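*Asks:* predicted model and sequence below, questions to follow.
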Amino acid sequence: MDTTVAGVGSVVVAELRAAGYMESTVGQYRKSIRALRCFAEGRGGSYTPSLGAAFAALTISPRTGRFSAQRSFDYRRLVGVFDAYVRTGRVDLSCRKRGGGGARPASGEFTALATAWDTDTDDRGLAPATRDAYGRVARAYLVFLESRGIRCLGDADGASVLRFLESLSGRWATSSLFWVVSNFRPFLKFTGRNDLVDAAGLAVVRRSHTILPVLPDEVERLVVHACATPAISARDAAITLLAMTTGLRACDIINLRLADIDWRARTASLVQQKTHNPLTVPLTDLLVGRLADYVLDERSDSSDDHVFLRRVAPYTRLSDHASIHRVITTVFGKAGVTDVKAGTRLLRHNAASRLLRAAVPLPTISAVLGHASLESTDLYLSVDEDRLLDCVLDVPDGTRS
């Protein structure tokens, strides 16, 4: 096997073209390969994982002198492909999650602790998104400790937890810090350090209960009309209509498989990723029609049996909820709706609120949305103005204000 950067690079480029990648993407890979070749000069010329790690760490743009997100992404992507090739002899073009899971600790104890935590969350069968969130914040804390010269958890104190959370305030919205603490606390309990758990409880972080609005009838009409026209691709129309009419979570839309669709009964049956509960939802005529258009005419020929696939190589399922959000935002924009921050969360709340206004009982709404508890559905009572007005008591005559 030719393990020189040039040799591996030529194999990678050939595989990219064979897999149907766009020339613009191939060009980005070739640009990174040229940079790697220059970096490897004077270092033997052969590619090794350690060489790749050093190359991927070159995240500062020589032009601006600042961190370059595009440079970091391109270099890390190339190194991942090169590493897989020298390890297995095969070019692995499978998609990787954005961000790469964040920074990772370097010290032996912290690396072992992070690995043990990942193993524990995996053994407990937690959802992939939950494991990723738990692991990301745990590693961020360990990296934070290392930046303060701490290499042993025994040397960390409760103040380090508060300083860590304070360091995130510049990058996280105040409303989002609640979820950081929620994802952080299980790791602290895993370490057995009750003092660190108590310190996390001292952080003044409150959960935000935002009441999302219901889409006006005119907005729904515009979106549905656009989804019925050729202006919207069949895939994007089906995804948007599925989210709008069923209230499915983004993760469940991504994981939907061809075998889950009952075309005769016009239903989709699945096991929800978040609750692990089975769910069957009805499909409207327009949704079934656009879904059929996509499967028969648009969908790429792929061994991946997920319903919704990427439009460009590799033709695999959509990567994460950001992909679904991007699709829905694009559809709303083409429908002429630009003043609504669209996404599955909004459409999920909208579907629930519409059902509630149609006098559908809460237990039924809870079942349709796949809530594990009826309490989760109670939030939608806050947007049912008509029923809330029914609860208002008349003020007796003569009562002073």
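*Replies:* All right, it came through fine.
*Asks:* can we go C-alpha only for contacts and neighbour counts from here?
*Replies:* Noted.
*Asks:* quick check: R317 touching H306?
*Replies:* Yes: with contact defined as CA atoms under 8 Å, R317 counts as touching H306 (5.8 Å).
*Asks:* what touches both of those two?
*Replies:* I254, N255 (CA atoms under 8 Å, 6 or more residues apart in numbering).
*Asks:* what are the ranges of the helices in the stretch 201-350 of the chain?
*Replies:* Here the stretch 201-350 of the chain has its helices, by DSSP state H, counting those that start in this stretch, at 217-227, 234-246, 250-255, 285-293, 321-334, 344-357.
*Asks:* burial of D252, as a residue count?
*Replies:* Residues lying near D252 (other CA atoms under 10 Å) number 16.
*Asks:* thinking again about what came up before, could the helices of the stretch 201-350 of the chain be laid out in CSV, adding distance to V12?
*Replies:* Formatted as CSV, the helices of the stretch 201-350 of the chain follow (distance: least, CA to CA, whole Å):
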stretch, distance to V12
helix 217-227, 38
helix 234-246, 30
helix 250-255, 28
helix 285-293, 34
helix 321-334, 26
helix 344-357, 36
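*Asks:* most tightly surrounded among these?
*Replies:* helix 234-246 (a mean of 24; mean count of other CA atoms under 10 Å).
*Asks:* ok, structure two:
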Amino acid sequence: MGNVRLPQHSFTNWLDVGPLAPHVDAFVQYRADRGYAKNSFATYVRSIDHFAQWIHRRRVDVCRIDESVLAEFLNEHLPSCRCDGVVQRHRPSLSAALGHLLVVLRARGVITPPVVSKAPVSEELRQYDEYMDHVRGLAPKTRESALRIVGRFLTSRFGDYVIDIPMVRPEHVRRFFAQEAKLYSKPASAGAVVAALRGYFRYRASLGDLVHGLIGALSYPANWQLASLPRTLTTEEVERLIGSLGQAGRCPMRRTAIVRCALDLGLRSGEVARLGLDDIDWRAGTITLRHTKGRREDVLPLPSTTGAAIAAYLKDERPKTRNRAVFVRHVAPRGEPAGPDLVRKTIRQAYARAGLPYTGSHLLRHTMANRLLACGSSLKEVADVLRHRSLNTTLIYAKLDSRKLVEVALPWPGSPS
């Protein structure tokens, strides 16, 4: 099997003589290229060995393997498995390994791509997603959230049957909202359901459907956006956080650079994850943000402390990889871009190391805005740095600007003027 040796087990014959034998080399190379650890690799090999034994006994042709075959193996065979040898029976490990097997088999053209559902609801959601993307210009996360809500609504009304919007009544919409609202801990959070349904009905109106009564069937829950103060780190907490960045642990340089990007530049977790090597102009001292929440490119000055943290990570800790992302994974799949979840996890771990009782990564963005105000920046300047489209979004930080609030505060009743 090339230059890659499989772990030696007494039950690996199925990988040599079973129906998957011609594709084992490709699977091994696929895993090796992504830098999986030896123990993880051995687990995946045992998982594929188990699956190979099962499809041989069931006489399943390799070309017929798809998600439904995997589901049958995991849901029907695994609970009552009597296969020979010390086979892998841990469902999460099997599911992960077989998911990668499908990727390899499809890349080699052995099996067909996944079938796109042509069910009425699925097709309707596909078309609506295209509308939100190309006409309204909504970000992927926003579209994904809206599609989940609209999909549940359409499924509850029509199931697998053809969608007939004129059959939808306002009471159907209100009843669905009442059920969905139970999923949210705060009433104001249920506003996402209202926004998703209204957006969908406006889309149907653009197609000529008479849905104006449906658009007005729901109102947004009461939500006073400026009623609370944005949470920020105190000066002492910022110092504790920065002081803890040099502590030993896994990927300390990456942790320092990520926290610096969020604290010094006010970047969102997704923006940190999407930073590319080509986005940094070291000579000009600038950084370009692409594919932001506002769907535009923004150029920001790169503070020296942030640039030094990124440079140290790139020089001394970042794994060798052809990927052009600044922050990449250090464990399998090694060298692949670090996603927003990894960025948020890194910031949570930084809080924990500093002994701070926080978990939200967006807290650093609020802290950065507060620090700008404390240094004398105007709300317009804060809005520009945070890249807010509307100054109204930045108004919540006005309540943190104690320097300006002192000038307009009225004397306390009964106190000397």
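*Replies:* Right, received. Where do you want to start? Since the model is a prediction, treat every value here as computed from it, not as a measurement.
*Asks:* thinking again about what came up before, nearest to A203 of the first structure, out of the helices of the stretch 201-350 of the first structure?
*Replies:* Checking these against A203 of the first structure by CA to CA gives helix 344-357 as the closest, at 27.1 Å.
*Asks:* report the inter-axis angle for that closest one versus helix 234-246.
*Replies:* 40 degrees (axes from the mean of the first three to the mean of the last three CA atoms, to 10 degrees).
*Asks:* what's the following helix or strand after helix 344-357 of the first structure?
*Replies:* helix 362-369 (DSSP states H and E).
*Asks:* for T292 of the second structure, give its distance to R389 of the second structure.
*Replies:* Counting by CA to CA, to the nearest Å, the gap from T292 of the second structure to R389 of the second structure is 12 Å.
*Asks:* higher neighbour count, the two?
*Replies:* T292 (16 against 12).
*Asks:* residue in the first structure paired with that one?
*Replies:* Applying TM-score structural alignment, one finds that T292 of the second structure aligns to Q273 in the first structure.
*Asks:* hmm, that match is touching A127, no?
*Replies:* Yes: counting by CA under 8 Å, Q273 of the first structure sits close enough to A127 to count as a contact (6.6 Å).
*Asks:* give me the neighbour count for the aligned residue in the second structure for I365 of the first structure.
*Replies:* In the second structure, the residue matched to I365 of the first structure (TM-score structural alignment) is V382. Each residue near V382 of the second structure was counted by other CA under 10 Å, and the total is 21.
*Asks:* contacts only, for V382 of the second structure.
*Replies:* V382 of the second structure neighbours (CA under 8 Å, 6+ apart): A369, L372, L373, T394.
*Asks:* returning to what we had before: of all the helices of the stretch 201-350 of the first structure, which one is nearest V26 of the first structure?
*Replies:* So among those, helix 321-334 is nearest, using CA to CA, at 21.5 Å.
*Asks:* summarise which helices and strands that closest one is packed against.
*Replies:* If you count contacts as 3 or more CA pairs under 8 Å, 6 or more residues apart in numbering; DSSP states H and E, helix 321-334 of the first structure packs onto helix 217-227, helix 234-246, helix 250-255, helix 344-357.
*Asks:* repeat that with 6 Å
*Replies:* Contact here means 3 or more CA pairs under 6 Å, 6 or more residues apart in numbering; DSSP states H and E; on that basis helix 321-334 of the first structure packs against no helix or strand.
*Asks:* centre of the chain to that helix, how far?
*Replies:* 13 Å (CA atoms, centre = their mean, to the nearest Å).
*Asks:* kindly report the same for stretch 57-68 of the second structure.
*Replies:* That offset, for stretch 57-68 of the second structure, works out to 32 Å (CA atoms, centre = their mean).
*Asks:* pull out the buried positions in it.
*Replies:* The neighbour-count check on stretch 57-68 of the second structure (16 or more other CA atoms under 10 Å) flags V62, I65, D66 as buried.
*Asks:* next one: stretch 126-134 of the second structure
*Replies:* Buried residues in stretch 126-134 of the second structure (16+ other CA under 10 Å): Y128, D129, Y131, M132.
*Asks:* mean shift between that stretch and the first structure?
*Replies:* Stretch 126-134 of the second structure differs from its equivalent in the first structure by a mean of 2.1 Å after superposition (mean CA distance after the TM-score superposition for the first structure).
*Asks:* which residues of the first structure does that stretch align to?
*Replies:* Going by TM-score structural alignment: stretch 126-134 of the second structure matches residues 115-123.
*Asks:* give me the contact list for that stretch.
*Replies:* Residues from elsewhere that reach stretch 115-123 of the first structure (CA atoms under 6 Å, 6 or more residues apart in numbering): R131.
*Asks:* let's see 8 Å
*Replies:* R131, G135, F187, F190.
*Asks:* let's verify P105 of the first structure: helix, strand, or coil?
*Replies:* Using DSSP: H, G, I helix; E, B strand; the rest coil, the structure places P105 of the first structure in coil.
*Asks:* enumerate every residue touching it.
*Replies:* Taking CA under 8 Å, 6+ apart, one finds T111, R139, A140, L142, V143, E146 in contact with P105 of the first structure.
*Asks:* out of the residues you listed, which is most surrounded?
*Replies:* L142 (27 neighbours).
*Asks:* map that one across to the second structure for me.
*Replies:* In the second structure, L142 of the first structure lands on L154 (TM-score structural alignment).
*Asks:* nearest spatial neighbour of its match, skipping sequence neighbours?
*Replies:* Setting aside the residues directly before and after it, L154 of the second structure is nearest to V121 in space (CA to CA, 6 or more residues apart in numbering), at 6.5 Å.
*Asks:* for the one you found, give its distance to A262 of the second structure.
*Replies:* 40 Å.
*Asks:* how about I165 of the second structure?
*Replies:* Distance from I165 of the second structure to A262 of the second structure, by CA to CA: 45 Å.
*Asks:* what segments of the stretch 51-200 of the first structure are strands?
*Replies:* Assigned by DSSP state E, counting those that start in this stretch, the stretch 51-200 of the first structure shows no strands.
*Asks:* and the helices in the stretch 51-200 of the first structure?
*Replies:* 69-88, 108-123, 128-147, 158-168, 177-191, 194-202.
*Asks:* so which of these is the most surrounded?
*Replies:* helix 128-147 (a mean of 20).
*Asks:* residues in contact with that one?
*Replies:* Against helix 128-147 of the first structure from outside (CA under 8 Å, 6+ apart): 101-107, 110, 114, 117-118, 121-122, 151, 156, 160-161, 164, 180, 183-184, 186-187.
*Asks:* how far away from the center of its chain is that helix?
*Replies:* On CA atoms, centre = their mean, the centre of helix 128-147 of the first structure falls 16 Å from the chain's centre.
*Asks:* cool, stretch 38-46 of the first structure as well?
*Replies:* 37 Å.
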